[in-house]
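S.K.: pasting the sequence and the predicted coordinates here, then a few questions.
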Amino acid sequence: MRVSTRLTAGSSLVLLLLLGALAYQLIQVRHLASISREVSRVGLRAARLSLSQIHDLDGLQQALRKYFVTRDPDYARLTRELGGQVSLRQQVLLGLPLSGVEREAVEAFGTAWRGLGEEVDPGPPAGPEADLLARVALAQKRARTVAEAAQEAVSAEASRAEASARRSQDVSLLAGLLALAASVIVLWATIRSIRKPLERLASATHAVAGGRFDLQLPSRCRDEFDQLAEDFNVMVRRLSELDQMKKDILSHVSHELKTPLAAVQETHQLLLEEIAGPLTGDQRRLLEMNLQSARRLSAMIAKLLDLARLEAGVMEYDLRPTDFSQVVGSALSLMEVRAGERGIALRTELPRDTLWVRGDGDRLFQVVENLLENAVKFSPSGSAVEVAAAWSAQTPPGRRGELLGPASPGAAGWVL
């Protein structure tokens, strides 16, 4: 499966989980809003009406007692007004969409109030005082039952809303955890699928940068990394072909130039030896300059050939006892003219005793010559290049084994 397909599938799964959680949240919000409207429209209104009935019945009880004591017509009128209000609120309660418990309580109150309301409504109360007050007390009790039922209904709706909110919270938390788990799984699977190809590609790139053009990455053409590996292999093959072409050209050109240059040097040498006839001073100077230039060009060609041998792995070394001080001295003599042209002083600090080492004298000379050439080339005018060498019996810090072994009898050591 392609990496982009895996990422798309994982992201779609996480998105579906989040969308599902959002849809459930919206449904729960609408449900809570419906409960809130129902509580406001029915439950709270029923509770207010029942409390108002209790208040009116309390006032009716007080008015009846005062009427039976004073027989004042104003109290009789007050009992009619309060009784009318209680009957009106009872009708409103019966018209509300009440719960079963609330409706039973309201109907029970209506049964207790029906006869009492007929007695206090038309005119002054005519029944016995004790009987009327007892019936009012019963109506009060039933009104309190209605109020309690209304409050219980409101509490039940509030409990429903709280339970719905808790469910919504739990579902949201679960959806969030599932989305997080899915995200972690997708991320882990993605990292796992791309880590190894990236490591192989990075390692191969590092190897190619180091000059290994025979490296090839496995490719099964299943995803983007396999396609990248295939393109990488094509690039490496082309680089290998170009590198081989460069080596062939350098080797061929160097070999082709080596023979004519040798002939030029031999010719100049014969002319300088005056085999063809005597030379004037100017002629000798010009021939010496030409011979020196030819030798420099020959040295450059020799370096190119050595580079080709190194890259091909066929460089050969003639290891024998060599005086390292003499190698350094020869290289310094060769660089004196060029250093003088740049105004750079060459300073040496070599021991009086011979520094015998086992190595290839020509290759050691090339190493020292290259070091001195770079030092003279990149040093500012008017500065100095110091060359020092010494023998040490102790191994320098950070070095293992022998760098240069002894060429003559004696303790092994290091030439620094």
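M.R.: Perfect, thanks for sending it.
S.K.: C-alpha from now on. contacts and neighbour counts both.
M.R.: Will do.
S.K.: element containing residue 137, please.
M.R.: Using DSSP states H and E, residue 137 sits in helix 129-209.
S.K.: quick one: that helix to chain centroid distance?
M.R.: 31 Å (Cα atoms, centre = their mean, to the nearest Å).
S.K.: packing partners of it?
M.R.: If you count contacts as 3 or more Cα pairs under 8 Å, 6 or more residues apart in numbering; DSSP states H and E, helix 129-209 packs onto helix 3-38, helix 44-70, helix 100-120, helix 224-272.
S.K.: residues making contact with the third one?
M.R.: Outside helix 100-120, the residues within contact range by Cα atoms under 8 Å, 6 or more residues apart in numbering are 79-80, 83-84, 87, 90, 93-94, 125-127, 132, 135-136, 138-139, 142-143, 145-146, 149-150, 153.
S.K.: just the buried ones out of those, please.
M.R.: Neighbour counting over those (16 or more other Cα atoms under 10 Å) leaves 79-80, 83-84, 87, 90, 93, 125, 132, 135-136, 139, 142-143, 145-146, 149-150, 153 as the buried ones.
S.K.: which residues touch residue 265?
M.R.: Counted by Cα under 8 Å, 6+ apart, residue 265 has contacts 291, 294-295.
S.K.: out of these, which is most surrounded?
M.R.: residue 291 (20 neighbours; other Cα atoms under 10 Å).
S.K.: shouldn't residue 218 be within a helix?
M.R.: No: with DSSP: H, G, I helix; E, B strand; the rest coil as the criterion, residue 218 is coil rather than part of a helix.
S.K.: how about it: what's its closest non-neighbour residue?
M.R.: residue 229 (7.0 Å; Cα to Cα, 6 or more residues apart in numbering).
S.K.: now for the one you found, how many residues are close by?
M.R.: 22.
S.K.: likewise residue 283?
M.R.: Count around residue 283 with other Cα under 10 Å applied: 13.
S.K.: name the helix or strand for it, please.
M.R.: With DSSP H and E as the criterion, the answer for residue 283 is helix 281-312.
S.K.: one more to weigh against that first structure:
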Amino acid sequence: MKISTKIILGYALLILLMVTALIYQLALMHRLQTINGNLSAMKTRETDYSLRARDITQVIEDVQKFYLLKDPDYASQVKYQMDSLSADLSQDLERLKGDILSRDERTELQRFVSLWGDFKRSALEQEANFSVLTEEEFYRWLGGHTKNLEAQLQRVQKANQEAVNAQVEQSGKAGQKAEFVSKVAAGIAVVLSFVISIVVVRSIALSLRRLTSGARAVAEGEYSYRLDASGNDNFSQVARDFNFMVSKLDEREQVKRDYVSHVSHELKAPLAAMQETARLLMEGIPGPVNERQKRLLGLTLECGQRLSRTLVSLLDLSRIESDALDYEIERTDLREVIQSASREFEVQLAKNGRNLELDLPSESVYADCDGDRIAQIISNLIDNALKFSTAPAPIAIKAEVISGIPDGIPGVWRHRLGPANRDYILVKVSDRGRGVPDEHKELIFEKFHQVKFEKKIAGQGVGLGLVICKNIVTAHGGAIWVSDNLGGGSIFYILLPAAKPLPVSPPEQRRAAKDVQPAQT
């Protein structure tokens, strides 16, 4: 499902929830308005009942006055009041006919109207007999009707109050229900928003994480990296475009590697012939040469050797990138490897007036490695020390067996190494040169990266040596990094997993002991 579809569906659910809650709230508000209208009508009737009670009291008082005074005017006034009150009571009863909420009140009011009718008829019948009725007979007749009317009117008012209380209770319940529904709707909206946000953000974050990992892998030269493009969402389309881009980059990178490899192979043979020719001319085999000619031929030979080393580095890098660099792993004494690599620079050291100080263990230290490739790393670091430091600053190489991963190793290497509780061989190559700035300490192990100094250094390469060193060390499960040397210069560290020496027979042990040389200084 596309990201846009997920977002639309999520917000559609939220909108539907909010619309439903709004419709419910409107219906509830209408119901509350109806209840308020009913309460208003009931309160109005309560007021009317109070007025009716006052009118009845007035009628009874006028009846008493008529009995006592025998004034005809009071007779007509009483009759008028009774007719008016009967009309009012009929209207009250008519208003209650369609009110299903006040059935009890209507029933009680009907009874009151019936009692009032009885009183009215009885009063009209007794009007002619008022002159012959004794006071006791009059008040007994009047008291009986008055008592019944007052009791029934109280029942009417009570029924009205009960109806009012019922409506108030319904209003309270409706308000509580509205509050509950509002809270539930708000809670569901919050939870739904949270779930939708998590689903959308998770799908986006996961896809972006994969895309970021792919971009980093491609940036590091892993052109075989591909993203999962099996879905049908927006990121799947981005993944397909990404894979297409990487495949094109891989094709171009392969063309470049093939071109570099082909050109390096094509130049290797003519360059070797040129170096051999210059060497023969220097030796005077074709004929005698003077000192100036020897110096020029020597310069030509040195340039050819430097170009030859560059071609070898290009070929090694091409093999590394195509996973075609072979390693012959065997149990190897690193002390002998370091001594052998150091001897290759004896002439160059003597010529430049430099010293190479070796601090090696008195006993053999073994590692499962390709000795020639490790010697290539040592040679490259010695060559860099000679280039970037000047006489008479010495160059020092120290090797030792340590337990565990050393402090100061960069975090990127610490996570790649194996168990931390095993033995390692740590080789340090230090110089007193210009050093490596902090911002370049990791970048110098990338292809073609060079530290730019104010003055160009003679013989500076193209930035491939340390890249090859890094790949060789990585293939051996080790690490390589650089730090500052106290007093100036740099220290390059090579860390390799140590191996136990192979068991040897007693004659071989005696022969090995005879061949052991003390550490050179």
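M.R.: Alright, I've got the coordinates. All of these numbers come straight from a predicted model, not from anything done at the bench.
S.K.: hang on, isn't the residue nearest to residue 218 of structure 1 packed against residue 217?
M.R.: Yes: with contacts counted by Cα atoms under 8 Å, residue 229 of structure 1 reaches residue 217, the gap being 5.8 Å.
S.K.: overlap in contacts, those two.
M.R.: residue 201.
S.K.: which residues of the stretch 401-521 of structure 2 fall in helices?
M.R.: In the stretch 401-521 of structure 2, helices defined by DSSP state H, counting those that start in this stretch lie at 411-414, 465-475, 506-515, listed in chain order.
S.K.: from the ones you listed, which stretch is densest packed?
M.R.: Stretch with highest mean neighbour count among these: helix 465-475 (a mean of 20; mean count of other Cα atoms under 10 Å).
S.K.: ok now that helix, how far from the chain's centre?
M.R.: With Cα atoms, centre = their mean, you get 35 Å for helix 465-475 of structure 2.
S.K.: ok, now stretch 328-340 of structure 2?
M.R.: 48 Å.
S.K.: mind listing what's buried in it?
M.R.: For stretch 328-340 of structure 2, by 16+ other Cα under 10 Å, it's 331-339.
S.K.: could you look up the SS state of residue 362 of structure 2?
M.R.: Applying three-state DSSP: residue 362 of structure 2 is coil.
S.K.: isn't it right next to residue 513, touching?
M.R.: No: in this structure, residue 362 of structure 2 is not within contact of residue 513 by Cα under 8 Å, at 10.6 Å.
S.K.: what is the burial count for the closest residue in space to residue 25 of structure 2 that isn't next to it in sequence?
M.R.: With Cα to Cα, 6+ apart as the criterion, residue 25 of structure 2 has its nearest non-adjacent residue at 7.0 Å, and that residue is residue 178. Residue 178 of structure 2 has 17 neighbours, counted by other Cα under 10 Å.
S.K.: how close does residue 178 of structure 2 sit to residue 29 of structure 2?
M.R.: From residue 178 of structure 2 across to residue 29 of structure 2, the span is 9 Å (Cα to Cα, to the nearest Å).
S.K.: list the contacts of residue 227 of structure 1.
M.R.: 219, 221 are the contacts of residue 227 of structure 1 under Cα under 8 Å, 6+ apart.
S.K.: what's the spacing between the aligned residue in structure 2 for it and residue 222 of structure 2?
M.R.: Taking TM-score structural alignment for the superposition, residue 227 of structure 1 sits opposite residue 237 in structure 2. Using Cα to Cα, residue 237 of structure 2 is found at 21 Å from residue 222 of structure 2.
S.K.: please apply the same query to residue 82 of structure 2.
M.R.: On the measure of Cα to Cα, residue 82 of structure 2 and residue 222 of structure 2 end up 109 Å apart.
S.K.: kindly report the same for residue 316 of structure 2.
M.R.: 17 Å.
S.K.: also residue 203 of structure 2?
M.R.: In terms of Cα to Cα, residue 203 of structure 2 sits 25 Å off from residue 222 of structure 2.
S.K.: and what of residue 244 of structure 2?
M.R.: If you go by Cα to Cα, the gap between residue 244 of structure 2 and residue 222 of structure 2 works out to 14 Å.
S.K.: ditto for residue 31 of structure 2
M.R.: Taken as Cα to Cα, the span from residue 31 of structure 2 to residue 222 of structure 2 is 70 Å.
S.K.: before we move on, what about residue 483 of structure 2?
M.R.: Where residue 222 of structure 2 is concerned, residue 483 of structure 2 sits at a distance of 28 Å (Cα to Cα).
S.K.: so for these two, which residue has more residues nearby?
M.R.: The neighbour comparison of residue 483 of structure 2 against residue 222 (other Cα under 10 Å) goes to residue 483, with 19 against 15.
S.K.: how close does the more buried one get to residue 495 of structure 2?
M.R.: In terms of Cα to Cα, residue 483 of structure 2 sits 14 Å off from residue 495 of structure 2.
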